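Colleague: take this sequence and fold it.
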Amino acid sequence: MKISENKFSRILRPSLFALLLLPAIYYAWGVWQDSLGANPLEAVIRGLGDWGLRVLLLTLAISPLRRLFNWPQLLRLRRMVGLYAYFYVVLHLFGYLWFDHFFDWEEIWFDILERPFITVGMVAVILLTPLAVTSTNGMIKRLGKKWKKLHMLIYPISMLGVLHFWWMVKLDITEPVIYAVILAILLGERLFNKFSK
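Modeller: Presented below is the predicted three-dimensional model:
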């Protein structure tokens, strides 16, 4: 698949940026208009977490899609998509800290220790933070080869994200199973690509 540099810079990148922003706009508008159902705060927290995981999986999908379509320019979207994943994860975390616990740190700490899905979610956020912080060109140059090793954390982070969601739902596990299958396919493609060379 070929696309001109002009179309990539002027159309594709800004369009993807706008599309990835839509969920945040939707939830902000929903809160403003009180249109998110009987428990809007829970809808916001869960919805932002869902989008954090979806965009994280989209980040992982960029390399396989680049190989599938022979479209090297896709790699230039990965940093933006990854930062969007972090954006939604942080909003999800902030919603949990504020709306669920009103920044009651003692209660939050108890939650982290006593509820496994909260524990793995917090670990995922902690591990994701250095990836976001080191996503600048300056940090990439400064870290050199260590940058790639650090950013391989995306694999266990994605697993923790799926596990966080799986453990959070109580009855219908259909959606986390779908995410787990997508993640398995994405990781399997990487292993196949690595060992088939």
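Colleague: from here on, just use CA atoms for contacts and neighbour counts.
Modeller: Will do.
Colleague: pull out the buried positions in the lengthiest helix in the chain.
Modeller: Counting residues, the longest helix in the chain under DSSP state H turns out to be helix 40-69. Neighbour-count burial for helix 40-69, counted by 16 or more other CA atoms under 10 Å, picks out 41-65.
Colleague: list the helices and strands that helix packs on?
Modeller: In terms of contacts (3 or more CA pairs under 8 Å, 6 or more residues apart in numbering; DSSP states H and E), helix 40-69 is packed against helix 13-33, helix 78-95, helix 154-168, helix 174-195.
Colleague: make TSV out of those and add distance to residue 121 and mean neighbour count.
Modeller: Putting the helices and strands packed on helix 40-69 into TSV (distance: least, CA to CA, whole Å; neighbours: other CA atoms under 10 Å) gives the following:
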stretch	distance to residue 121	mean neighbour count
helix 13-33	20	14
helix 78-95	9	20
helix 154-168	5	20
helix 174-195	14	14
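Colleague: returning to that earlier point: quick one: the longest helix of the chain to helix 78-95, angle?
Modeller: In terms of direction (axes from the mean of the first three to the mean of the last three CA atoms, to 10 degrees), helix 40-69 departs from helix 78-95 by 160 degrees.
Colleague: quick one: distance of helix 40-69 to the chain centre.
Modeller: 5 Å (CA atoms, centre = their mean, to the nearest Å).
Colleague: one more, please, to line up against the first structure:
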Amino acid sequence: MTWSEVFDLLWVGLQETAWMVLVSTVLTAVGGLLLGVLLVLTAPGGLLSAPPLYSVLGLIVNITRSLPFIILLVAVIPFTRAVVGTTIGTDAAIVPLTIGAIPFFARIVEAALREVPNDVIAAATAMGASRGQIVGKVLLREARPGLAAGLTITVIALVGYSAMAGVVGGGGLGDLAIRYGYQRFETEVMVATVAALVVFVQLVQMAGDLLVRRLSHK
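Modeller: Predicted structure coming up:
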């Protein structure tokens, strides 16, 4: 296989990986943020203290996080088929990617929100702020650098997850590495795929670090 052919395959695989990571990141950011906020609010002593609900949510999050992604990928195949109508391809891979990443990001959100000083929350409460205002204008605002850093970590994890999705025909760079680099012993494809993943992750990390620095200075 010529390098020209390798680059053509690599470009397609990179586009598929970027699509999977982009969509699953958006869904994870929304779902993980909501779940993380709910964990903080319902925790004992929280603004909406509900220990039984917190325990149930925590258990679900812990069970999902404890499953290796490759097992989760196979376990949710019926759900994936019900949602997108297939279990093969980039759109199908987005489903397990999102399911696996939401609990991961939710715990990061929970940790970031807990870092907000209690004095700040108490001051907002004393000024008559509602629970919604405390969450939106105090907790989330103060925790922005931590949330940005956590989202960066999550995106990088999703890149790794997307590569594993190639095992079941999920498309992207992982699928490319398995079909050509492993099964057909095309060393050039394997080397190019690894290099592309490294560059992809480095760019994500640099963008995340830049965002964290900007948010920290505001």
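Colleague: quick check: TM-score for this pair?
Modeller: The TM-score (TM-score structural alignment, normalised by the length of structure 1) is 0.30; 96 aligned residues with a CA RMSD of 5.5 Å.
Colleague: follow-up on the earlier one: just put the helices and strands packed on helix 40-69 of structure 1 in CSV and tack on distance to residue 125 of structure 1.
Modeller: Compiled in CSV, these are given as follows (distance: least, CA to CA, whole Å):
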stretch, distance to residue 125 of structure 1
helix 13-33, 18
helix 78-95, 7
helix 154-168, 8
helix 174-195, 18
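Colleague: nearest to residue 132 of structure 1, out of these?
Modeller: Of all those, it is helix 78-95 that lies closest to residue 132 of structure 1, at 6.1 Å by CA to CA.
Colleague: and residue 156 of structure 2, how far from residue 193 of structure 2?
Modeller: Shown here: residue 156 of structure 2 relative to residue 193 of structure 2, a distance of 16 Å by CA to CA, to the nearest Å.
Colleague: I figured residue 86 of structure 1 hits residue 130, correct?
Modeller: No. Shown here, residue 86 of structure 1 and residue 130 do not form a contact pair, counting by CA atoms under 8 Å, at 10.5 Å.
Colleague: give me the distance between the helix or strand hosting residue 162 of structure 2 and the centre of its chain.
Modeller: Using DSSP states H and E, residue 162 of structure 2 falls within helix 144-164. How far helix 144-164 of structure 2 lies from its chain's middle: 5 Å, per CA atoms, centre = their mean.
Colleague: and that helix, what does it pack onto?
Modeller: Helix 144-164 of structure 2 is packed against helix 3-42, helix 69-75, helix 90-114, helix 172-176, helix 187-216, with contacts defined by 3+ CA pairs under 8 Å, 6+ apart.
Colleague: now those helices in a markdown table, with distance to residue 152 of structure 2 and mean neighbour count?
Modeller: Formatted as a markdown table, these follow (distance: least, CA to CA, whole Å; neighbours: other CA under 10 Å):
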| stretch | distance to residue 152 of structure 2 | mean neighbour count |
| --- | --- | --- |
| helix 3-42 | 10 | 19 |
| helix 69-75 | 19 | 16 |
| helix 90-114 | 10 | 24 |
| helix 172-176 | 20 | 28 |
| helix 187-216 | 5 | 16 |
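Colleague: between those helices, which one is closest to residue 52 of structure 2.
Modeller: When those are compared by CA to CA, helix 3-42 sits nearest residue 52 of structure 2, at 8.6 Å.
Colleague: so the helix or strand following that closest one versus helix 90-114, what angle?
Modeller: Downstream of helix 3-42 of structure 2, the first helix or strand assigned by DSSP H and E is helix 51-66. In terms of direction (the same axes, to 10 degrees), helix 51-66 of structure 2 departs from helix 90-114 by 130 degrees.
Colleague: just the element for the residue lying closest to residue 119 of structure 1 once chain neighbours are set aside, please.
Modeller: Nearest non-adjacent residue to residue 119 of structure 1, counting by CA to CA, 6 or more residues apart in numbering: residue 112, 4.8 Å away. In the assignment (DSSP H and E), residue 112 of structure 1 maps to helix 105-114.
Colleague: and the nearest residue to residue 176 of structure 2 once chain neighbours are set aside, how far from residue 205 of structure 2?
Modeller: Sequence neighbours aside, residue 13 is the residue nearest to residue 176 of structure 2 in space, at 6.5 Å (criterion: CA to CA, 6+ apart). Separation of residue 13 of structure 2 from residue 205 of structure 2 (CA to CA): 20 Å.
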